[in-house]
Structures are given as structure tokens and as C-alpha cells.
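> Predicted model and sequence follow; I will ask about them next.
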Amino acid sequence: MHGAELSTTMSDALVILGATGIVIPLFARFRVTPIIGFILIGLLVGPFGLGRLVGEAPWLYYVSISQPEALEPFAEFGIILLLFTIGLELSFNRLWQLRKLVFGLGALEVLVSGGLLATALWAMGQYWTGALALGLALAFSSTALVLPISGTTTPVGRAALSMLLFEDIMIVPIIFLLGALGPAVGEEGMGEIVGVLWQGALVVAVMMVAGRYLLPHLFAQAARTKSPELFLAASLLVVIGASLATALVGLSPIVGALVAGLLIAETEYHSEVEGIIEPFKGLALGVFLMTVGMSIDLAVVWAQLPAIVLAVVAVLSLKAVVTGVLLRLMGARRATATETGILMASPSETTLIILAAAGSALLIDRETAQFWQIVTAVGLTVTPLLAALGKLVARQVEPAPVLDPVDVAEDEPRAIIVGLGRVGRLVAQMLRVHGKPYVAIDFDPDIVERARREGYNAIYGNAMRDDALGGLGIEQAPAVILTMDEHVLAGRLTRKLRALRPDLPIIARARDSGHAAELYRSGATTAVPETLESSLQLSEAALVDLGVAMGPVIASIHEKRDEFRAEIREGGAIAHTPKLRTGRVEG
């Protein structure tokens, strides 16, 4: 690398790290979301900001980005890591449960929004192929911005995730379709699409089969070395390898990243991988947001301000209405449909990719592409504001169920149950039978309303929020029982609760012994693995039916349960089939 290139690289790195380490905490201090902070910093230090003045003040070279295109690979890597961590939070079972939303709601959102936008642009004089390209491009929403805001476990997050997953799947077919519509392309477009689809399906199938056998061994070897560097290297190897595999056959690399995350989520190492990847994901996503800000030329925006404002408002309004109506038709609550529709209204980083493909295929001219690129950048910038607006409007449309004032005013300490599904309801029933006061919290308003009608002391809220925990009386609570079936969320909440109250008894539901070990490491007082409990109950029923007296059976079951818990705390997880004194227990 030549000296000039090295100087440029180091200068750009200094600006990025300076923005991350100094400017973004400043935004956080004033309660401005880092998303807007990164975009504004990109606008400030980019070629249309301070970079424009380098000729007049050469010293600005060291506090501006001189080659924003050099940052694009890092920006793409940030999106890849985002999809990878989303995969870590999901599971194949949960993804299968979302299939109707992904291919139903997701497909309808893209087709209806894209069709209406294309029709409007065609009516305004755009040729039909260009109108179709622009309509499809603007129909996409931002994975990189929406999911960090909404999460994946709330009703809004689940709806957004299903639509965004379909959009991610459709990126490559849409780009090939635009290429086939281009005047310079022959009739090979459909053949290429079919080829990419079957090759991509084959690669994904191979990854799923091989990953189930290879990944546990890979991470087990990395874990035995007790080297964080090697564990990080193994994680990045899997992410980059999977992304390259899907990219080589023509699919988007984010498809490979998502599959890799799903595969690792099925192993006992998913929590460690998520923790070690998180800082890199945050920094790389920050670079992506800065590139969005760098693409905004304020001089062009000012020159075309009325048209840009009109275009942004029109696109946001149409997409918000379409998404909200579709969600209502599919049975979503008014509040969920309203908040999701407004949040998903802005364009996407993928919009920029599709606009570039449409320009390359000569479907739209350069000026049109530049105009809609600015509209997209502005739309991305206001996404956090849309999220806040969506919450505000949703509360007006349908007020969320809240705890009655008389309930939160009670001075008597009560146990807190987090999650009101099947397990949470049973825990609440048993506490009520034994006269122990409790309050249950759930983030699904439908579950809360049904529970309150059935007599449960339940409230709507997000247990990860400090104000929600304070309203529940966390300072006086004798115990917290975590019953949710979200292993990542359970770990995060356990760590948060332990930090708030070191003396708090935390009883947590675990998926298996490996998950229980993670919860113990996070600070749980007791973690109850479902698989082991079902084995103990089965053993108890079998022994009683075989004629063993109930007293000795209960005593031996309690003894074996204590033994299991000790093994999990000391050894991390029960790796082998446990032994009873009278023989082996299979499974």
C-alpha cells in the first residue's frame, strides 16, 4: 500500500472511530438515537459536507471522509452481521411458524405497495418498465433500521420481521427481473433466475445439513482452547463463509448469514457467539448509516426541496396505509397494524441497490435515479422518527391495556411473573392456590386482555424497560419467575435483573440443560430445564405404576433434581445421559 493510500485509510478510520467513540455518546446524552447520530455525522464529514471544503481548508482532510465508496464493503458487512444476529435470536421452529406471514403478508406488502407506487409513477409519465422498477424499489423497508428498533419478539417486531424476510428473499429475483426488462438484455433473464433459485436452494440445503454436524464440533474445539480470539475467528469464519457461499450462486449474502445464524442458534454456543459478534455488528452498522448520510447532497436537496418533500410524504403515507390495512385484514390489532405500518413506511438500503440495478439496465435515467436516491436517504434518516410517531398514533388508535392504579399502589411485596403463556398461567395458578400475591407482565396485548378477563393479575408491558420493572415493584419483589420461551431474551433479562438486585431470587424456565447453564451464568438463582423435568415426571409415574411407594419415589426425584442442578451449575451442562443408581435413563 502506498503512503498516500495508507494516509487516506488511516484518516477515514480516525473519523469513523472518532464518531463512534465521541460524537455518538454525545447524542445518547441528549437522548437522540444513535441511528440519527450516525447519519448526521455521515452528512457532516462526507463529500457533500466538510469534504467539499477540503480544497479551501486542507486540514479538513483529516476530519472528513475522502473516499466514501471505500466504506461500502464495511457497510455491507454490517448488514450481513445484523442478519446473522437475527438468525441467532430465531430458531427453525419459530421461522416455520412465521411462514404464513413471510409468504403471505410479506408477498402482499411488496406486490401491493410496489404495484400502487408503480401505477402512480406511470400515471405521472414514467415509462412502465421504469415505473415498475421504482415501485418495487420503494416498496422495500430497511432491515438495518427497523429490526433494531422493533426487535423480533413483540407483535410489531414479528410482523416487521416477516415482511423483511420476504423482501430479503426477493432481492435477487427482482434485480434479475429488472435486468430482463432492460433494452440491452435478451431473453436470458428468466433462465438465469431459475438457475439462481435451484443453485441457491441446493447451497442452502447443503449448509443446513452440514452445519448441524460440523458447527457444534467447530465451536466445541474453539471453546476448549478458552481463547476469545479463536472463538471470534470461528464465528467470523462461519458468517463470511456462509455469505460467500450464497453470493457465489447469485443469492444475496444476507441469506447465507441468516441461515448461519439459525444453525448456530440450535447449538449451545449461540449466546457466546452473539456476545462476541455484537460490538463488530454495531460498528459496521454505524459505518452503513454514515454512508447513508454521505449520500445526501444538501445543495441538491435545497434545490429540489418541494419535490423531495412531496415524494417522501407520498411514499411514506402510501406504504403506511397499505401495510396497516393488510395487517388488519390478517387479524392484527389496530394498534399493532398502525405502529407497524408507520414504522415500515420508509424505503430501504436495498432500495439503493435496486435503483442502481434499474439504472444499469437503462430503465431509468441518471437524474431520476439521483432524485429517488435522495428520497431514499431522507426516508432512512426519518425512520427513528417514524418509530416514535407510530407508537404515539398507536396509543391514540387503541390504548394499550395497563395495570389499574389500585394494583400498582399496593404496598404488599409480590412475586413477578414474566410471560403469560401456558407456563406462566400455571405458575400464577399455583401462587394463587397457596395465597402468594403476584403480578404477571406480558408484551402481547391479546394475551394480557384474555388473562385479565380470566381473573389473572396481569399487565401489558416490556419487562426489559426500567420503568416497567419499577412499576411492578422490583425493589420489593420476593422473586421473579421468567416463563417466556425466548432463550436470548431470558438471558438478557436475567442479567438485567441481577444487576438491579444482587439478592433477588430469579427462577427461570430453560429449554434444556445447556440453556439452563447459560441462565446460571447470567445470574439465575434456579433454572428449570423442561427436558429434564419431563424426564423426572416420566420416571416418577413409571416407578409409582411399578409399585414403588410414593414417599421414596418423591424423595429420589427431589434428590435427582438437586443432583442435576449441581451438575449444571458446576459443569455448564449435562453433556451425557444421566445415570440413576439403579441403571441408565435413556434420552
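Yep, it's here.
> hey, let's count contacts and neighbours off CA atoms from now on
Noted.
> Would you tell me which helix is longest in the chain?
helix 189-224 (DSSP state H).
> Give me the distance from that helix to the chain's centre.
Its chain's C-alpha centre and that of helix 189-224 lie 21 Å apart, by Cα atoms, centre = their mean, to the nearest Å.
> And the next helix or strand after it, what does it pack against?
Next along the chain after helix 189-224, taking DSSP states H and E as the criterion, comes helix 228-248. On a contact count with 3 or more Cα pairs under 8 Å, 6 or more residues apart in numbering; DSSP states H and E, helix 228-248 meets helix 72-89, helix 189-224, helix 253-265, helix 270-294.
> So which of the ones you listed is nearest residue 136?
The closest of those to residue 136 is helix 189-224. By Cα to Cα, the value is 17.0 Å.
> Flag every buried residue along the closest one.
Neighbour-count burial for helix 189-224, counted by 16 or more other Cα atoms under 10 Å, picks out 189, 193, 196-197, 199-200, 203-204, 207, 211, 215-216, 219, 222-223.
> hmm, back to that, dump the helices and strands packed on helix 228-248 into TSV; add distance to residue 439 as well.
Output for these, formatted as TSV (distance: least, Cα to Cα, whole Å):
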stretch	distance to residue 439
helix 72-89	27
helix 189-224	39
helix 253-265	31
helix 270-294	29
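> Can you tell me which of those is nearest to residue 326?
helix 72-89 (24.3 Å).
> ok, residues contacting that closest one?
The contact list for helix 72-89 (Cα atoms under 8 Å, 6 or more residues apart in numbering) reads 144, 152, 239, 243, 253-255, 257-265, 270, 274, 277-278, 280-289, 291, 488.
> Tell me the buried residues in that helix?
For helix 72-89, burial by neighbour count (16+ other Cα under 10 Å) applies to 74-89.
> any idea how far residue 249 is from residue 165?
19 Å (Cα to Cα, to the nearest Å).
> meant to ask about residue 335
To residue 165, residue 335 is 22 Å away according to Cα to Cα.
> cool, residue 447 as well?
25 Å.
> who's more crowded, those two?
residue 165 (21 against 17; other Cα atoms under 10 Å).
> these two touch, right, that one and residue 102?
Yes. With contact defined as Cα atoms under 8 Å, residue 165 counts as touching residue 102 (6.5 Å).
> any residues in contact with both of these two?
Counting by Cα under 8 Å, 6+ apart, nothing touches both residue 165 and residue 102.
> who's in contact with residue 132?
Neighbouring residues of residue 132 by Cα under 8 Å, 6+ apart: 114, 115, 118, 119.
> second one coming, line it up with the first:
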Amino acid sequence: MADPASHVSFLPPILTFCGAAVVAVPLFRLLGLSAVLGYLAAGVVIGPSGLGLVGEPETIATVAELGVVLLLFIIGLELKLSHLWSMKRDIFGLGLAQVVITALCLGSCAFLIGFAPNASIVTGMALALSSTAIGLQMLNERNDLQAAYGQRSFAVLLFQDLSVVPILFILPVLASGAAALESGSMVDRLTNLGTAIAAIAAVVLIGRYGLNPFFRVLARSGAREVMTASALLVVLGAALLLQEVGLSMAMGAFLAGLLLAESNFRHQLEADIEPFRGILLGLFFMSVGMSIDLSLLRQQWLVLAIAAPAVIISKSLIIIVVSRIFGANGRDALRSGALLSPAGEFAFVLLPVALGLGLLEPAEAQLVTALAAITMLLGPITATLLEKLLRRTFVAVPETNAIVGEQSELSSRVLVIGFGRFGQIVNQVLLTQGIHPTVIDNDVERIRDAGRFGLQVYYGDGTRLDVLRAAGAEKAEMICVCTDHPDVTVKIVEIIHENFANARSFVRAYDRIRAIELLNMDVDFQVREAFESSLAFGRAALEELGIDAETAAETANDVRKRDTARLILQKAGDTMGGAELVAGAKIAPEPLVTPAAKARGLTAETRDILGEGAF
């Protein structure tokens, strides 16, 4: 029989990672530095070269790479094909120029210090690529992904991810030299290229025509965990497919996200993926820290002490110059240069491949790998210090030079939760005045109904904080809670008041007792779902019975005032005698005017109910 202790053997490394993260990240954030630095430093401390609490960082890195995959999926969800097309000049112009010029410069430097020609080319290409994970994480922390420099930086990172495919194609050609031109070898490479194109086409077709119906079927089941599983299935499935044909997993995930960017389910998918992304991305940064060999650092300290700052400075200068050529202002060019200065995670992919092909000597591969890891440690420090300097030097002004393209979906002034019969009328009123709200609902049929309104409508559970954040609650001026179920309404209001205090809360109350409960929660406005319609109904009845329209309107208004006054008194608790504290308690309806006569039951059964004696 297995030792029971063996079943918990996986816990020590997990506890080590968690402990390192909860100590290092808050400490670095307290110092005003990026969380990325905290993860990297934690990895150095717990890795084989530090305290040795975790061994085999290569194994950890394999799992942690999924964090980069999920990050690219979420970035894809936040874009649209039309917006991506508007960025084509920056992607294929700025991105191409940066990669080519940086690779030539760094490769030339490697050749000058004694690397062989092929080794110099590999070194230049590996170090020319920047860290997608670090760059996008820092942009997210600053909330600058939609800023002009953020968009240009993302365009460069996207081109770099695309360039991994031709670089992996070039490496065997460099290794085999003239033999690569032989027909058989060239046929194999063309076959691989055709397979890669076919895989991309398959992902596009399935994403375009299959995913939305797939998610609609799952949404009808009402099982939230199934939606989470399906989100992971889509992301990891696309990533695995493209990896199998020689492309990067991150590119597969980004493509899947891009195809779902206009889906009604995108906010729910983003909310489901976000926790996995955060944890695995932090693990990835720690794995990079663990890969830094401190013994090699001690042996080659002089070379690395010169080379690491040289790589960061040269990459920054190249990016600054190229960004200025492509229209960026000086401040944005500096920010992009610092952000993209470190080497990237793909260096850890390209260098082992080059070593296996004989393009690099083992000592050269170890040195360049250590150099890439050190730049990933120093790069965020440089970017953070530069950002602080720029903020002190320049007066903060709103971004006016953002790249023209798709308006951010999170710019809606109003977020409406619930698109039932009540929410539909609310949206009709808002749309009449040109206000286009964002709507959240978890009913597939209502999502379809809302599609006819031209609204930004997304499938999601409004009681989940992550869904509300993904839908833009932090930027909304007003959040209208129009849900059917009173308990759900109260839960959403609690979340709004705890997390989105800047947004005004307009809430649909189910009945009088729920209205009083909402008033005690200090909502900005509440209305009972049937109150105003009942007043309008009564006013129309008076007019039909011969009361003039003005008197009928005054009567309805008088009833509204009396009811509001009584509601305020009941809110204070004076008329309920503590009944509001009892589960299921109800407020007995009371007349707003003194009855002219005593009630009379017209049947024996009615008189029994009213407690009347026999006539």
C-alpha cells in the first residue's frame, strides 16, 4: 500500500511558490516597483542558485509557460480584427524594423567579441526579441495598453511573436548550409510551412463559425464550471494545435482570443481565464528568476556586467529611434524603448534549438541564456525608474495621441445588469438620448434579444466581481441593476458598493420590503418594479371614469408623495417593530387615506377570512 505521505509530496513546492510570491510581490510594490520584479527576485532566491528550495526550473518553466499563453488569449479578447488591421503599419513596419536592426546590431557585437558567424546570427535574433509577458504585464499594471505607446509596444511584441516562425525555419538552414538547398530538405520545409498555414486556417474557421454556437449550448446548461472548462479547452486546444505544427503556443492562444473578441461570451471567458493567467504568469516569472545561474554569474561577472547594460541600452536606443521615425513623440518613444529593452522568453526556446543544431557551443549557449535572464531582471527596473522620472518631469495630461481605431468597449457610461422586461425598457430610454450602455445577462435568449438593440451585450454572471470588472464597471458612471431575483439584486449592490464606489447605483426593487432594504444600503436610486406602472394604470382608470386629466394626474402624484413619505418612515424602522430582522418578513399594505367605511365581506367565506360575525 502506498505511503499516505506520498499523496502530499506535491505540496512543498506549491507552498514554496506561494510563500515566495506573498512575501516578494507586496514588498516590491511597497517600494513602488513592478510586481514582475518581485516574482523574478523570488525565483532567484528559491531557485537552485539561491536557497535551493525548488530544483529543476526547466520543468517548472514548461508549466509556467501556460501563463504567457493565457495572457495572449486575454489580449486577443480585447482586440478586434478591424482594430488589428488598423495597426498593420506598426506591426509590419515598426515591428519588422525593430527586429531586423536590433538583430544585426547585437549579432555584430557578438561577432566582434569572438562568436562564430552562425552563433552571432543566432545570438542577435534571440536577444532582439523582447519579453511579451513582462511588457504586457507592466502595461496592464499601468493601465496603458490603450495608450499610444502601449499600442505601439504591443504591435512590436505581436510582430516578434510572428517572427518566431520564420526564425525557427531559418535555424536549420544555417546549420545545414548548402545541404538545405537540396530538394528533399526544401520539400520537407515547404510541407511544414503548408501544414502551419492549414492549422491557422483551421483555427480561424472553427473560431469564426463554431465557437459561438458551442458556447451558446454550454450556457443553456447553467453550469458555470463547464463554461470555465470550455474556456480552457479552447485556449489550450488552439495553443497545442499550433505548437504541433511548429508555431508558438502563445500565437495559437492569441488567435483564438482574437476570433472571440466580438463574441457575446467574451467577458465571461475573460473572467474565467483571468485567475489561471495571473497565477501561471507569476510562476513563469519565478521560473525565469530560477534559471539565473549565480555560479556562472560569478565566473563571468565582468562580461555579463558589461553585456547586460549594453543590450538594454542598445535595444532601447534602437526602439526609440525607430519609434520616432514611425511618428511617436519623444516621451512615448522613451517609454517603449525601456519597456521592450529586456530579452524575451522566446530566447529560452531558440537557444536550446540552436545548441542542438550545433550553431552554438555549450559555453556560448549558457552565457547568452544567462545574459537574456539578467536583462529580464534589469529591464523592468529600468522601465519603472524611467516611468517615475517621466512622471516627475512631465505634467500628467490626458492621452490625446492614442492610435485611432476601435473605441474602447469599456468606455460606456452606463452598465446595465439584466436584460429582462424591466431592463429592456431602461435601455430603450437610454438609447433614445444617444447613451449606449453595456449590458450583462446570463440568459442566452436575452442576449439574442439585446443583439437587435445594437448594444454591447455580453453573457456573464452579474454577481461575479471579475465579470463586472471585465465589463467595465470600474469606468462606468452609473450601474443599473435590473435583475429579476431580489436576493441576486442585493448581492450585486453589495459588490458595487464595496468595489465601485465611484459609480452611482440605480436599482430595481422587487417589492416594498426590498425597497426599504435597498434604501438602508444607501443606493442612489431605487424603484419598485410595479410602482410607477400601477400609478399610471390608476391615473388612466380615473380619467376613463370621468375625472379630468389634471385632477387624475394630481391624485396619482399625491399618492406617490404619500407612499414615499411612508417608505422613509418604514426605512427608519419605526413602523415594522423589528419585523425587518426576521427572514421572510412582510410589510402589511396600509391605506394612504383613512377608509370611509368598514370593510364588508360579501360571502360567508370572505366574512370568515375578515373575522366578521354572521349578519
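Thanks, I have it. Please read these numbers as outputs of a predicted model, since none were measured by experiment.
> Measure the mean distance from the longest helix of the first structure to the second structure post-superposition.
In the superposition with the second structure, the average deviation recorded for helix 189-224 of the first structure is 2.4 Å (mean Cα distance after the TM-score superposition for the first structure).
> Which strands and helices lie in contact with that helix?
By 3+ Cα pairs under 8 Å, 6+ apart, helix 189-224 of the first structure packs against helix 155-181, helix 228-248, helix 253-265.
> average offset between the first one and the second structure?
Pointing back at helix 155-181 of the first structure there. Helix 155-181 of the first structure: mean distance to aligned residues in the second structure after superposition is 1.2 Å, counting by mean Cα distance after the TM-score superposition for the first structure.
> Max pairwise distance over the buried residues of helix 72-89 of the first structure: which two?
74 and 89 (22.8 Å).
> Tell me the buried residues in the lengthiest helix in the second structure?
The longest helix of the second structure (DSSP H) is helix 362-393. Using 16+ other Cα under 10 Å as the test for burial, helix 362-393 of the second structure gives 364-384, 386-387.
> One more: stretch 116-130 of the second structure?
117-130.
> just those now: which is nearest residue 495 of the second structure?
Of these, the one sitting nearest to residue 495 of the second structure (Cα to Cα) turns out to be residue 130, at 38.6 Å.
> Trace that closest one over to the first structure, please.
Matched by TM-score structural alignment, residue 130 of the second structure corresponds to residue 141 in the first structure.
> Neighbours of the closest residue to that match other than its chain neighbours, how many?
Leaving aside its sequence neighbours, residue 141 of the first structure sits nearest to residue 348 (Cα to Cα, 6 or more residues apart in numbering; 4.3 Å). Here the number of neighbours of residue 348 of the first structure (other Cα under 10 Å) works out to 25.
> Residue 348 of the first structure and residue 142 touch, don't they?
Yes. Using Cα under 8 Å, residue 348 of the first structure is in contact with residue 142, at 3.9 Å.
> Now the common contact residues for these two.
Shared contacts of residue 348 of the first structure and residue 142 (Cα under 8 Å, 6+ apart): residue 380.
> how about residue 289 of the first structure, what does it touch?
By Cα under 8 Å, 6+ apart, the neighbours of residue 289 of the first structure are 35, 38, 39, 42, 75.
> elements contacting the longest strand belonging to the second structure?
The longest strand of the second structure (DSSP state E) is strand 504-509. Helices and strands touching strand 504-509 of the second structure, by 3+ Cα pairs under 8 Å, 6+ apart, are strand 478-481, helix 486-499, strand 525-528.
> Output the ones you listed as TSV; include the columns distance to residue 459 of the second structure.
Shown next, in TSV, are those (distance: least, Cα to Cα, whole Å):
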stretch	distance to residue 459 of the second structure
strand 478-481	15
helix 486-499	16
strand 525-528	25
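> In JSON lines: these, plus mean neighbour count.
Output for those, formatted as JSON lines (neighbours: other Cα atoms under 10 Å):
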{"stretch": "strand 478-481", "mean neighbour count": "24"}
{"stretch": "helix 486-499", "mean neighbour count": "17"}
{"stretch": "strand 525-528", "mean neighbour count": "17"}
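> Of the ones you listed, which is nearest residue 229 of the second structure?
Using Cα to Cα, the nearest of these to residue 229 of the second structure is helix 486-499, at 24.4 Å.
> Over which residues of the first structure does the closest one lie when aligned?
Counting by TM-score structural alignment, helix 486-499 of the second structure sits on no residues of the first structure.
> quick check: angle from that helix to strand 504-509?
Interaxial angle, helix 486-499 of the second structure versus strand 504-509 (axes from the mean of the first three to the mean of the last three Cα atoms, to 10 degrees): 170 degrees.
> name the helices or strands packed onto helix 486-499 of the second structure?
So helix 486-499 of the second structure, by 3+ Cα pairs under 8 Å, 6+ apart, packs with strand 478-481, strand 504-509.
> can you put the ones you listed in CSV and add distance to residue 312 of the second structure?
Shown next, in CSV, are those (distance: least, Cα to Cα, whole Å):
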stretch, distance to residue 312 of the second structure
strand 478-481, 45
strand 504-509, 46
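> Go through those strands and name the closest to residue 15 of the second structure.
The nearest among these, by Cα to Cα, is strand 478-481 at 39.4 Å.
> Give the other helices and strands that that closest one contacts.
The helices and strands touching strand 478-481 of the second structure, judged by 3+ Cα pairs under 8 Å, 6+ apart, are strand 414-417, helix 486-499, strand 504-509.
> what comes up buried for the last one?
For strand 504-509 of the second structure, the buried set under the neighbour-count rule, 16+ other Cα under 10 Å, comprises 504, 505, 506, 507, 508, 509.
> Can I get the residues you listed in CSV including distance to residue 476 of the second structure?
Listed next are these as CSV, based on distance: Cα to Cα, whole Å:
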residue, distance to residue 476 of the second structure
504, 9
505, 10
506, 12
507, 15
508, 18
509, 21
